[in-house]
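Asks: After the sequence you'll find the predicted model.
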Amino acid sequence: MRRRFTELDSTWPAGLIRRLAAMVYDLFLIVAIWMLMGFIAVALNRGEANETPLFHSLLFVATFAFFAFFWMRGGMTLGMQAWRLRVQTTDGMSITLVQSLLRFLAACASLAALGLGYWWILFDAEKRSWSDIVSNTQVVVLPKPERNTNKKK
């Protein structure tokens, strides 16, 4: 079920450095998922490495499932949470499965083009990457949460 996010007036477009930092965090999680899948595949294959196209396809699908789950659920992967980033539609809604798929495929194309789709952020007036443009979404920075200064005495 899609949801409307709050604090839309206090967000701003995310820059390249913040996005790359979140990607590094998420990369560690993705590698852990790949390693777990590899261990399972080796165990099921009686100790032999499994380098089949089917196995690589499963890794690709698992990677998409990771991102789609987090993007559709709350707009943030764990790396995005650490850097206070959120992906949303241009009108402040959570994204759909189709938008997640478009974002993911455009991200793959961006990385395959030596990151050109992300360097695009530096030249786009709205700081959009290819993934944002293709899926009609945006990545925004969330404001820092206010600290409660009223301590109990």
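Replies: Cool, the structure landed.
Asks: hey, let's count contacts and neighbours off CA atoms from now on
Replies: Noted.
Asks: Distance-wise, check the nearest residue to residue 111 once chain neighbours are set aside relative to residue 55.
Replies: Setting aside the residues directly before and after it, residue 111 is nearest to residue 117 in space (C-alpha to C-alpha, 6 or more residues apart in numbering), at 7.1 Å. Note on residue 117: its distance to residue 55, by C-alpha to C-alpha, to the nearest Å, is 27 Å.
Asks: Against that first model, consider the following:
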Amino acid sequence: MPDHERPSPLIGWRLLALLYDVFPVLALWFLAAAAFTLALGDAVRGGAAGLLEFAVFWAMAGLYAVFSWRRGGQTIGMRPWRLQVVAANGARPTTGALWRRYAVGSLSLLLGGLGFWWAWIDRSRLSWHDRASKTRMTRTQKPAS
């Protein structure tokens, strides 16, 4: 059975990958925060500059995720668990679909992870962002040794 036809991985594998991905994203956010602090000083703490900084953080995390998914189907956090993002038909997803996946996944996290938890009751184990972007996460088989 091809990997894209298997049921999506359990939510635990997804959460482990998300936990691993916190570290490279934090590194990117530290760089952005340093740039904002150098450019604006304490003005970043509130107002429009604070909102701009938040938007830059969100966009940087999105660039990390979308670039990783587009390049090889995996972020750094997905590699140890053999998780991969593919289009619903098993092909390579489009950049637009991956940005949609990231945006809906972000919204899901803001709602307490509701879109992730949805995968527990979904027949195909698909989350909101899987459905919205017409992509799916697969767990590849271990390479033969």
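Replies: Looks like it came in fine. This is a predicted model, so every value here is computed, not measured.
Asks: Got a TM-score for the pair?
Replies: The TM-score (TM-score structural alignment, normalised by the length of the second structure) is 0.89; 140 aligned residues with a C-alpha RMSD of 1.7 Å.
Asks: Pull the number of nearby residues for the aligned residue in the second structure for the residue nearest to residue 111 of the first structure.
Replies: Correspondence of residue 117 of the first structure to the second structure, assessed by TM-score structural alignment: residue 115. Residues lying near residue 115 of the second structure (other C-alpha atoms under 10 Å) number 22.
Asks: Which element, helix or strand, includes residue 115 of the second structure?
Replies: Assessed by DSSP states H and E, residue 115 of the second structure sits inside helix 114-117.
Asks: next one: residue 107 of the second structure
Replies: helix 95-110.
Asks: In the second structure, which helix is the longest?
Replies: The helix spanning the most residues in the second structure, taking DSSP state H as the definition, is helix 11-40.
Asks: So which bits of it are buried?
Replies: 11, 13, 14, 17, 20, 21, 25, 29, 32, 33, 36 (16 or more other C-alpha atoms under 10 Å).
Asks: same check, this time on stretch 124-144 of the first structure
Replies: 127-132, 135-142.
Asks: quick check, nearest of those residues to residue 51 of the first structure?
Replies: residue 131 (29.2 Å; C-alpha to C-alpha).
Asks: Which residue in the second structure aligns with that closest one?
Replies: By TM-score structural alignment, residue 131 of the first structure lines up with residue 129.
Asks: now do residue 144 of the first structure
Replies: That one, residue 144 of the first structure, aligns with residue 142 by TM-score structural alignment.
Asks: quick one: contacts for that match?
Replies: residue 82 (C-alpha atoms under 8 Å, 6 or more residues apart in numbering).
Asks: next one: residue 103 of the first structure
Replies: 131, 132, 134, 135.
Asks: just checking, the second one touches residue 126?
Replies: This points to residue 132 of the first structure. No. Counting by C-alpha atoms under 8 Å, residue 132 of the first structure stays clear of residue 126, with 10.1 Å between them.
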